[in-house]
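**Q** quick one, structure for this:
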Amino acid sequence: MAKIKTKSKLFKTKKTFVKKKKGKDVKKPKVTQKETIDDSEDVMNDSQRDDMKPMDSSDDNDSDYDDIDDYKKTLDKLKEKDSEFYEFLQENDQQLLDFDVNDEEVEEDEDNDENEDFDTKTQDLSEKLSVKTIDKWSDKLSEKADIETIKSVVKWFRKAVEQTSGECDGKLMSADVFNSVINICLIDLLPAIQKCLKLPPIDSSQWSNDVKSIDPTKSRNWKKMISVMKIYLTDVIKMVGVVTEMSLKTTLLRHILYLIPFLKAFPHLIKRVLKQTMTLWSESDEKNRILSFICILRLVRTQEQPMISFILKKLYLSYIKNSKYMKDSANQTTIVFMKHSLVELYSLDPVVAYQHAFVFIRQLAINLRTAMTIKKKESYKSVYNWQYLHSILLWTQLLCSHNSVDELKPLITPLVNVIIGTIRLQSSPKFFPMRFHLINALIKLSDETNTFIPIFPFITQILDHFDKLKKNKPSNDEKELNLDLLIKVSTLNTNDFKFRDAVIRKIYDLLLYYLSTQSHVIAFPELVYISVVKVRKFLKRSHVIQHNQLLKQLLDKIDENSKLICDKRRNVDFSITNSPAINSWETDLKAKGTPITSFFKQRNQIKVAKQLLHSESINNDSNASASEPQPNDIAFSGTTASHKSNKSNKRKFNENKTLDKHEEQEDVFEDKSETKRTKQSKKNKRRVKNKEKKRQNQNVSFDFNQTLDISSDDSE
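**A** As a prediction, the model looks like this:
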């Protein structure tokens, strides 16, 4: 606070003097109101710079108020002497006239006093609290909404939070008291607050669906509860960040869902909640991630556009940060969940979605352009990585799920150009997995947005690279190669038979997927002509029976679908230029179905059944290994298959395998005095058994194409 001294000269206007020149009077110059105001302001500014000095710390509050009274008296004199200048101050600088003590400091002092009261009272009552008193509090809260009881519960909840965070200086609560305090806050406190403020019941749909309609600030008792609610909300948010047990964190997140109407009254606390939920959304387990997403969704619905843009940008960056590596299928499911939840949040504001998509797609295009111009390994790495791919997949999912939004339609063309440019950047076989991901995104984008994209050349070009590869090498790994979890492979693995087999099966899946989206088009025979020619040329060069069976089956379905389209076209009356009639004809045929679409659906059902069987077999193997009493014991578990005969044969094969292992262990622990002849006889026995195993393996070989042939016969 500064002392304000006023002078009478401050508010005097300039005087004009009469000058005589050659015996004649000179007229007085007129002074306008604006000049007097400017001059008086200049005088006031100079005087304030000279006279206003900072107060010493030894000054009392009484002197401050005396200076304020003197200042108000000078303003009253100014009103009497120069009313026009006083009106000018009222219009332009009202705060100068309505000078008062700073209210924010007073509010902060009140909050600090309340916090000090909370701390002192909890320290005084720390020795007296027991489970019986907490039970009495719960009975009071259930019967009648008592504000004093609510305050005492909130005080002890703060004590529990301090104990959890390690900030408690006094005596610690026992485990029973701690649990009962947490339970009364999470179960009984919120219904009591709802009764006290006369809000809708918590079981109603307004608390889950229509949060905006609930406004506790309109209640009469809100002024009594505002300090208690502020302290309770800060403690709950702090508890979520401090607790390490996942079950308690889950219950706290569910509790926060019902506290969102109260958080609207404290905007600074909303930022804290968002910070906690964003970290849990990207790093926690499945339950907490889902609850965090629901909290973010409900909070975003209550915010305005600038805040929504800030939140979505933070979520996008955390999504890109977590998608740097693809370790296993569990990591893949978390990234897919984050992608779908981000798309759901972007649907709340299409304008923000367009702005973010435009900026980040442009960034992808810039990285692609630098890679195309520089052509070095470092520039290629900026494009061929998981973060770049998942960014493309996110915007593809956004445009596919919200294809009817007019604001997002202009983004289809730049995104397609970025995807096609990324495919054409590198044609090396080691980047085939990345190419498959991008082709799948193009097919999905073409199908959902109803835009034609020439995708067949990008699929059939892969077949031309098989002639350039070296001879097939036998693979040592028994695991199947999952291309969905890869973006590139080493150059040595490109010559592996497993890689070639996985590539052919992926080409088959992509061709079938794209054909199912275009099978109802009136120009289907002309559309597939070039790709059919390339596939037939590959069949002449290929010598692998399984690959030839797959592609021949696909060609048969293409021929069947082409005959259907040609037969339907013969009975058509409209011309080629009549686009509305062509669109109606294609929609009718799509609704009825085509041979390729029915075959594609059956293929997907078989795929899903195979994945379920595979997951069940993994769970059974893990349970069997967990139940083993000794490490040397071997669990007998048969491999899963669709036919029972194959199952039993494979089990016998595994049993023979285990018997051989037992015999090897017996050989190790045999007596050292055993002669060489007995060892040689055992080796001969093993050779005979190995030959038998090879024969059984040839008989037991299960071909996945058999199921496809069965399904195709059924469909015909």
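**Q** only C-alpha atoms for contact and neighbour calcs from this point on.
**A** Noted.
**Q** residues contacting Ile256?
**A** Ile256 is in contact with 236, 295, counting by CA atoms under 8 Å, 6 or more residues apart in numbering.
**Q** my bad, should have said Lys473
**A** 495-497.
**Q** and for Ser213?
**A** Contact analysis of Ser213 by CA under 8 Å, 6+ apart lists Gln206.
**Q** follow-up on the earlier one: rebuild the contacts of Lys473 as JSON lines, extending it with secondary structure.
**A** Output for the contacts of Lys473, formatted as JSON lines (DSSP: H, G, I helix; E, B strand; the rest coil):
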{"residue": "Asn495", "secondary structure": "helix"}
{"residue": "Asp496", "secondary structure": "strand"}
{"residue": "Phe497", "secondary structure": "helix"}
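**Q** name the member of those with the most neighbours.
**A** In terms of neighbours by other CA atoms under 10 Å, the contacts of Lys473 top out with Asn495 at 20 neighbours.
**Q** please give the structure of this sequence too, so both can be compared:
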Amino acid sequence: MGAKGRVKSLDKEVNDEEEKEETRSSTISKSESQAREHKSQLERLKEKDPEFYEFLKEHDEELLQFSDEDNDDDVDTDVEDAYVPVDNDIGRHGLAEKEDKPSRTVITTAMVDSWCNSIREKGNFSAIRSLMRAFKTACHYGDDGGDDSSTKFSIMSSSVFNKIMLFVLSEMDAILRKLLKLPSSGGKKETIMDLISTKQWKNYNHLVKSYLGNALHVLNQMTDTEMISFTLRRLKYSSIFLAAFPSLMRKYTKVALHFWGTGGGALPVVSFLFLRDLCIRLGSDCLDECFKGIYKAYVLNCQFINAVKLQHIQFLGNCVIELLGADLPTAYQHAFVFIRQLATILREALHTKTKEAFRKVYEWKFINCLELWTGAICAYSSEADFKPLAYPLTQIISGVARLVPTARYFPLRLRCVKMLNRIAASTNTFIPVSMLLLDMLEMKELNSPPTGGVGKAVDLRAILKVNKPTLKTRAFQEACVFSVVEELAEHLAQWSYSVAFFELSFIPLVRLRSFCKSTKVERFRKETRQLIRQIEANSEFTNERRKSVSFLPNDPAAISFLEDEKKLGASPLSQYGLTLRQRAQQRSDLLMESSVRVGEHSSVFGNKIPKIDEEADARNEEGATIFNSSWLPGIDSKTEKPKEMKEKKKKRKKEEHNRVAVEEDVVEELVLSSDEDESESDDIQSDGEDDGGKPVPPKKQSMKQKLPTNISKKVKSSAKKFKKRKRSN
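**A** Okay, the predicted model is just below:
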């Protein structure tokens, strides 16, 4: 610093000291006038209420012996304590630091509009940089360290925040692609890998990283599902850039998986589409993490189930199956490991035969995992990468069905049979499930009269085990027998066009006739007879055509037997199975209607999404209804419910009422002019000590503190004592 600079600095310090001296003198003169006014108030009190004046004279004589000199001395002491002269070198250093500290610009709507117009019309790079700085400020608003002095801009209003967010999320992908000379949409990981070595990437990669990093930060701050959905939907177009930032890619994967598993409304769908796009575009870089993460999230969500949650679990399972299709060879490796884990749990239960081991198998988490891999094998049964998994999974499901062969686990066994029928139909492989079903019919619980009454309707899809009283009800017996007939008809209908149907259906036919004779329930007898007639009719149907064939049973030509009739579904069992499926669907719909529905459209997925939601998604794409002007990060105005606001208002009114009641105890004539400032200085005592009697640092003591305030406290205290004394007398 030159000589001129030092002279200017000294002149500035002298001016500051003169201003402080003037402030001191004005404070002292003001305190003198207040002291004189207080003295006159005490004299008026003597004339107005001599009895109370005598009480003060007797108990608090020091309060009446008030002088102006004492007041002046106290004020001078306070001011001198508060003002500490600074050494010239230290002062100059502090001033230099203050001058070096950058002043931040407050962002306004006009500034944002000018940046947006410059970017749209001219593609101004400086406007892009300014907008990205503002975007960073907006995304970090409300953070603990959000008041960072290094940022060029300070936080704006909520309307400006929303304008910045809408423009950046809607336009930044196109802007970045134009700067980096990329196609307007799409792309693969190789595109970014080739781009990294170019000059464009070196110049503009910081903008890409800033956009993705700040958007990820604000995603973690948001609580509104529509805002999160819109943000993820826009970021999906820029997911290709994550190939250059592996750490950001992992963080985005975790965030999307969290929203997929826990989100409501359209958020799970949007999150899944983001993950799927990530897997397709980035390939092996994120496949392992996505497959492991989505399976783990599925397991966490399917630990408990009820009639309402069934559709949601089915939706989550369909998402996992769809994501596996992004890379089947990689998916096979993960599926093999996960299915082997299930086999290990079952093997432990078979060997140890303890309740704890059985419980690990007979729980919703285990059964839903079997359902998931059954769906995956059915979806990709024609693929060579997935078909080998059908055999081990079939063995596991059969073992689970036979693990505890009691009537209380009828619902679980029926679920296992359904899974086996699905695998058999998709892989065109014979699986002997008829024995599992016929064993159920021969159990005494279904052959004895229902001693438990009619009972409530039982939804076998939503339970794995029933209690003992339910076993003896008519409703449970009917549900079990009807389900067994339906699944047995489904199994036999799959092979109703086989040249060996007569031999295949012989044992089931014999055991069905035995059950029909032994059961004492007419409804069950009627249902079984109808199935027997259909099996016999189908045997005649196949035997008639089998008479004209010339090939041997092991001839490959046997595969084409009744192929035309199979395409038309002409066999008696196929038509009968269709009727049973319609009846089962009607029964399922009735049970769903009687179940409690939680939340509007909370469990509606797939083709049941109403058109209203589709229209809402179209409007949400514009963003105007998403980022409204009442939200900022860290200040979620929507979370405060009207009921909570009412309770807060009531609480404030109650506190106000209590405060007024306390103040009414004070004699009105003794309320001095400085009492209004009492609440601001309650924590500072007249002698410069806090409530604990410790000296208060000079910074805590205000130079503008008024001495009469402290005197008024003493007067009020004396007034309360006087009133108590009067009441006791």
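**Q** need the TM-score from the superposition.
**A** Once the chains are overlaid, their TM-score stands at 0.64 when taken by TM-score structural alignment, normalised by the length of structure 1; 493 aligned residues with a CA RMSD of 2.9 Å.
**Q** just to revisit the earlier point, quick one: the contacts of Lys473 of structure 1 as CSV, columns for distance to Pro457 of structure 1 too.
**A** Listed next are those as CSV, based on distance: CA to CA, whole Å:
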residue, distance to Pro457 of structure 1
Asn495, 23
Asp496, 25
Phe497, 24
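**Q** of all these, which comes closest to Leu280 of structure 1?
**A** Asp496 (41.3 Å; CA to CA).
**Q** stretch 14-34 of structure 2: which residues count as buried?
**A** Within stretch 14-34 of structure 2, the residues scored as buried using 16 or more other CA atoms under 10 Å are 24, 27-28, 31-32, 34.
**Q** run through the helices of the stretch 401-550 of structure 2 in chain order.
**A** With helices called from DSSP state H, counting those that start in this stretch, the stretch 401-550 of structure 2 shows them at 410-427, 434-441, 444-447, 468-471, 474-494, 501-504, 506-518, 522-546.
**Q** would you turn those helices into a markdown table with distance to Glu47 of structure 2?
**A** Shown next, in a markdown table, are the helices of the stretch 401-550 of structure 2 (distance: least, CA to CA, whole Å):
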| stretch | distance to Glu47 of structure 2 |
| --- | --- |
| helix 410-427 | 95 |
| helix 434-441 | 105 |
| helix 444-447 | 101 |
| helix 468-471 | 91 |
| helix 474-494 | 94 |
| helix 501-504 | 119 |
| helix 506-518 | 112 |
| helix 522-546 | 106 |
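**Q** out of these, which is closest to Lys456 of structure 2?
**A** Closest approach to Lys456 of structure 2 among the helices of the stretch 401-550 of structure 2 is made by helix 474-494 (6.3 Å; CA to CA).
**Q** got the angle for that closest one vs helix 522-546?
**A** Between helix 474-494 of structure 2 and helix 522-546, the angle comes out at 0 degrees (axes from the mean of the first three to the mean of the last three CA atoms, to 10 degrees).
**Q** mean deviation of the host helix or strand of Lys249 of structure 1 from structure 2?
**A** Assignment of secondary structure by DSSP states H and E places Lys249 of structure 1 within helix 246-263. Helix 246-263 of structure 1, aligned to structure 2 and superposed, deviates on average by 0.8 Å (mean CA distance after the TM-score superposition for structure 1).
**Q** what range in structure 2 does that helix sit on?
**A** Using TM-score structural alignment, helix 246-263 of structure 1 corresponds to residues 225-242 of structure 2.
**Q** now that stretch: how far from the chain's centre is it?
**A** Remark: stretch 225-242 of structure 2 is offset 16 Å from the chain centroid, using CA atoms, centre = their mean, to the nearest Å.
**Q** what do you get for stretch 264-283 of structure 2?
**A** 15 Å.
**Q** please enumerate the strands of structure 1.
**A** In structure 1, the strands defined using DSSP state E lie at 20-21, 24-25.
**Q** for the last one, name the packing helices and strands.
**A** Spelled out, it's strand 24-25 of structure 1. The helices and strands touching strand 24-25 of structure 1, judged by 3 or more CA pairs under 8 Å, 6 or more residues apart in numbering; DSSP states H and E, number zero.
**Q** to which residue of structure 2 is Asn684 of structure 1 aligned?
**A** Asn684 of structure 1 maps onto nothing in structure 2, by TM-score structural alignment.
**Q** and if you look at Asp447 of structure 1?
**A** In structure 2, the residue paired with Asp447 of structure 1 is Ala425, using TM-score structural alignment.
**Q** OK, contacts around that match?
**A** If a contact means CA under 8 Å, 6+ apart, then Ala425 of structure 2 has Gln494 as its contacts.
**Q** max-length helix in structure 1?
**A** What stands out as the longest helix in structure 1, according to DSSP state H, is helix 595-626.
**Q** list the helices and strands that one packs on?
**A** Other helices and strands packing on helix 595-626 of structure 1, by 3+ CA pairs under 8 Å, 6+ apart, are helix 497-518, helix 545-570, helix 705-715.
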